[in-house]
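K.L.:
predicted model, plus sequence, below.
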Amino acid sequence: MAWLVLVVSGLLETVWAIALEKSDGFSRWLPTTIFGVALVLSMAGLGYALRTIPVGTGYAVWVGIGAVGTAIVGMTVLGESASLPRVLCLMLVICGVAGLKFFH
């Protein structure tokens, strides 16, 4: 259950990161609200997961999911560069996160 919560929390990190960008410096109420709610839920989930998952593993997986998710949204929705080197580097992060889960 902790791993599922950790994955959902990592996905929520992507949500709050994108909402933060869309909030325009906290001047738009809807993205700002989404940012706040997603941030609290993401941190609460991380805290729950760290009750049974070691902090180094849990935090690295959480950050990895959030970073890769945010980069994918940036490339597919926000028009950021999707160059081959960027995609290869994201694949390395994914391999690292999978390795942390596999060797836990």
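P.N.:
Happy to help now that I have it. These figures come from a predicted structure and were not determined experimentally.
K.L.:
from now on I want contacts and neighbour counts done on CA atoms only, so please keep to that.
P.N.:
Noted.
K.L.:
contacts for stretch 86-95 next, please.
P.N.:
When contacts are taken as C-alpha atoms under 8 Å, 6 or more residues apart in numbering, the neighbours of stretch 86-95 outside the stretch itself are G64, I65, V68.
K.L.:
I meant stretch 46-59, not that one.
P.N.:
If you take C-alpha under 8 Å, 6+ apart as the criterion, stretch 46-59 is touched by A2, W3, V5, L6, S9, W62, L100, K101, H104.
K.L.:
let's bring in a second model and compare:
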Amino acid sequence: MSWVMLGIAGLMELVFVLFLEKSHKQGKKMWLFVSVGAMIVSIYILGRVTEFIPLGVAYAVWTGLGSLLSVGYGILFLGESKRPLRLFFVLLIVIGVIGIKTFG
């Protein structure tokens, strides 16, 4: 269950980034409040998860998942670059998180 909660925390990090970008583009404070709320929820869940998963592993998975989802969203929906070298470095993040989980 703690891994599911960690996944939810990572998703909330994506929500944070999406609404932060929406707030910036539209200039509406409502989206900024949604963004900050999502980050608060994400950090709260991360804190709770560290009772069951070591901090270093939980943090690496949390940031890695948030980064992966943000980059993926940018590529799929915002027309951001999907150059091979960029994708290679995203893959390195995934490999690093798997390595920390496996050997941590």
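P.N.:
Looks like it came in fine. Small disclaimer: the values here were computed from a predicted structure and weren't measured.
K.L.:
need the TM-score from the superposition.
P.N.:
Between these two chains, after superposing, the TM-score reads 0.87 (TM-score structural alignment, normalised by the length of the first structure); 104 aligned residues with a C-alpha RMSD of 1.8 Å.
K.L.:
thinking again about what came up before, in helices, which of the contacts of stretch 86-95 of the first structure fall?
P.N.:
When DSSP state H defines the helices, the subset of these inside them is G64, I65, V68.
K.L.:
ok, the first one to K22 of the first structure distance?
P.N.:
What it means is G64 of the first structure. Using C-alpha to C-alpha, to the nearest Å, one gets 21 Å for the distance from G64 of the first structure to K22 of the first structure.
K.L.:
those two: which is more packed in?
P.N.:
Neighbours per residue, other C-alpha atoms under 10 Å: of G64 of the first structure and K22, the larger number sits with G64, 23 against 17.
K.L.:
can I assume the more buried one is in contact with A98?
P.N.:
No - no contact is recorded between G64 of the first structure and A98 when judged using C-alpha atoms under 8 Å, the distance being 9.8 Å.
K.L.:
now do V37 of the first structure: how many residues are near it, please.
P.N.:
The criterion is other C-alpha under 10 Å. On that basis, V37 of the first structure has 14 neighbouring residues.
K.L.:
ok, P85 of the first structure next?
P.N.:
So P85 of the first structure, with other C-alpha under 10 Å, has 9 neighbours.
K.L.:
mind checking the SS state of the residue of the first structure positioned farthest from its centre?
P.N.:
Here the first structure has its C-alpha centre computed as a mean, and the residue farthest from that point, by C-alpha atoms, centre = their mean, is S27 with 23.2 Å. The three-state label given to S27 of the first structure by DSSP: H, G, I helix; E, B strand; the rest coil is coil.
K.L.:
show me what counts as buried in stretch 79-97 of the second structure.
P.N.:
By neighbour count, with 16 or more other C-alpha atoms under 10 Å as the criterion, the buried positions of stretch 79-97 of the second structure are V90, I93, V94, V97.
K.L.:
if we ignore the residues flanking it in sequence, what's nearest the residue most central in space within the second structure?
P.N.:
The centroid of the second structure falls nearest to G66 when counting by C-alpha atoms, centre = their mean (1.2 Å). Distances taken as C-alpha to C-alpha, 6 or more residues apart in numbering put G10 closest to G66 of the second structure, at 5.0 Å, once the chain neighbours are dropped.
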